[in-house]
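> with the sequence up front, the predicted model follows.
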Amino acid sequence: MKIGIMAAGGVGAYYGGVLAEAGRDVWLVARGPNLEALQREGLKITSVGSGERVVEVQAGSPADAGVCDLILFCVKRYATEQAVQGMLPMLGPDTIILTVQNGVDATERLQDELPPEYRGNVLWGLTYIVSHTEGPGAVNQLDGPRQIVFGEGAGGDNERGRSVQEALDVEGIDSVFSEYVHRNLWNKFMFINGLAGMTAVTHSTLGALKSTPEAWAMLNRVVDEVEALGRASGIELDGERENVMAYLGRLGPDTRSSLAVDTLQGNRLEVDSLHGTVGRIGRELGIETPACDFIYAVLKAQDPGR
């Protein structure tokens, strides 16, 4: 199976690198200094789980990659439209597109941007990983289980999903083909809004939040608000909140979300697809979300893309 990584940022570079290391036929889409470094020196991977090494990778433009059997769609939500237009040379009638973007509506927004003939090719997905780029041609995986969870929108088991799980089944990736992907997505939505919002708005690490009762209580309120929306949307979430808090408890004290890193670096922020979406769904359902609304307002004012 030929795999395209759209694109080689903090998440895509890590997953593309370990797939290439395992001998998979992988193309990393990149440009500028990042592309030059990947082509000249390979990809430097630093991983809390597997150490440091340099992996030889195939990297280039979507046209260089050509039609792929599977595309791992990893771009920030605000870049979806541009990325879809760019990756058209990678699409064929049977190309499977697996998105691991943040947000419970990421798949629907991706489908909206795709030409109609490819909208049925998309698998719903998410990932649990803390990974950031560290300059051109380098990625640092700092924490998290390095897990990709995906499934069909209608649920259930099928050959397409099993083929993707087999392709992603390499050392360094925990690949899970789920029959209940919407439940998984709301689990991640609780987690990411809590961690990302609070580490970004406070400019602090997860350890600082845990040691500050007021901040930790605020994070819990964020998780509660998202859980309430999921339940009101008809998602079965029994036990999911407990799983989210247990996962946060296992992460290291120095953990920051990519949203927090982007805030500190003055980059464009993915806040509309996180806390902005919480507020929108809340208004649609008639459920108040004051903690998420506050985080959204503070971060939106700092977003260069506002």
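All right, it came through fine. Just so it is clear, the structure is predicted and the values come from calculations on it, not from any experiment.
> use CA for all of it now, contacts and neighbours both
Will do.
> what's the local residue count around the residue nearest to Tyr128 when sequence neighbours are not counted?
Closest residue to Tyr128 apart from its sequence neighbours, by CA to CA, 6 or more residues apart in numbering: Gln147 at 5.2 Å. Per other CA atoms under 10 Å, the neighbour tally for Gln147 reads 16.
> check it against this one:
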Amino acid sequence: MGAGAVGCYYGGLLARAGHSVTLIGRQQHVDAVRERGLLLETDAGRETVPMAAAMNMSGAAGAELVLVCVKSDDTEDVGRALLAHLSPDATLLSMQNGVDNAERMTAVVGREVVPVAVYVATEMAGPGHVKHNGRGDLIIGRRPASETIAAAFTAAGIPTTISANAIDALWGKLILNCAYNALSAVTQLPYGRLMNVAGVEAVMTDLVKECTAVATASGITIPADCLQSVLALAEAMPEQFSSTAQDLSRGRASEIDHLNGFIVRRGEALNVPTPVNRVLHTLVKAMESKVQPTV
């Protein structure tokens, strides 16, 4: 559900491994997949993976597993729309940015949604064409179905770890996103070139300190090497643009309210100052106002 870069990449790997997969997404992608299959581009080359595609929620009917890959703003709406089509025993995975999507969707669908921390660099290179730029591993919450899911994902080439502390992992991913997404969007630079700009490392250091303070005040355990892991991402994915940068370049609303904006709101509630996050959140919102139609 949500056949963007993340949904297409993991859907493509699962379909390639022999699973029956349906992508639910926008018309241009659905039409392309129906016509020729999904074009999956990785370091190993390009291949076309046949699979089903749909533009409405009925594509989820009968599914044993639903990978929810939509933007955080759409979580509740998608949950309500899926309700009429979900099998009683279907498992839902929240493979989204942010830390509270699984909780928000659980409240809507009336069943526990499994949180998943997704570590992958992907982009849509054209209709029905997904390009993989790095990583691809997952950390999924420990639930009754998690062992079966992890085994199927691992067999499909998706490194998957089960954790009782998936929320802590999601906070770690949130901090990573807060460090890179807004800066890549404002500068329209990929991570490698971004880190070569004077002062960026110092800004990221301040961002991580703010996010870690908010996480700690929220009762979340953040690894001591969090900053080093954040700074190392640019070397691992030097050509990657953040999802926020990609959204703005295509004239779409971003998830910044659920990234730096979330840190700002949580910081206010906990009396933890977040001035750097506030500035970057405000800058991205200002950029969104240039490309989004006013109401």
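On my side now, so go ahead. Predicted model, so just to flag it, every value in this text is computed and none were measured.
> aligned to the residue nearest to Tyr128 of the first structure, what sits in the second structure?
Under the alignment by TM-score structural alignment, Gln147 of the first structure pairs with Asp137 in the second structure.
> and its match, how far from Val291 of the second structure?
Distance from Asp137 of the second structure to Val291 of the second structure, counting by CA to CA, to the nearest Å: 33 Å.
> and the residue nearest to Tyr128 of the first structure, how far is that from Ala83 of the first structure?
23 Å.
> now swap in Leu209 of the first structure and tell me
Leu209 of the first structure is 35 Å from Ala83 of the first structure, by CA to CA.
> what ranges do the helices span in the stretch 51-200 of the first structure?
Remark: helices assigned in the stretch 51-200 of the first structure by DSSP state H, counting those that start in this stretch are 62-65, 80-86, 106-113, 159-168, 181-202.
> which bit of the second structure covers the last one?
Spelled out, that is helix 181-202 of the first structure. The aligned range for helix 181-202 of the first structure is 166-187, by TM-score structural alignment.
> now that stretch: buried residues?
Buried residues in stretch 166-187 of the second structure, defined by neighbour count with 16 or more other CA atoms under 10 Å: 166-185.
> stretch 107-119 of the second structure too?
For stretch 107-119 of the second structure, the neighbour count (16+ other CA under 10 Å) marks 108-109, 112-118 as buried.
> and the residues you listed as CSV, adding distance to Gly12 of the second structure?
Shown next, in CSV, are those (distance: CA to CA, whole Å):
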residue, distance to Gly12 of the second structure
Val108, 28
Val109, 26
Glu112, 25
Val113, 22
Val114, 21
Pro115, 21
Val116, 18
Ala117, 19
Val118, 16
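> pick the one among those closest to Pro159 of the second structure.
Val118 (10.5 Å; CA to CA).
> counterpart of Tyr296 of the first structure over in the second structure?
By TM-score structural alignment, Tyr296 of the first structure lines up with His281 in the second structure.
> among the buried residues of stretch 107-119 of the second structure, name the ones in strands.
114-118 (DSSP state E).
> returning to what we had before: now do the residue nearest to Tyr128 of the first structure against Gln39 of the first structure, distance only.
Taking CA to CA as the measure, Gln147 of the first structure falls 27 Å from Gln39 of the first structure.
> same thing with Tyr118 of the first structure?
Using CA to CA, Tyr118 of the first structure is found at 30 Å from Gln39 of the first structure.
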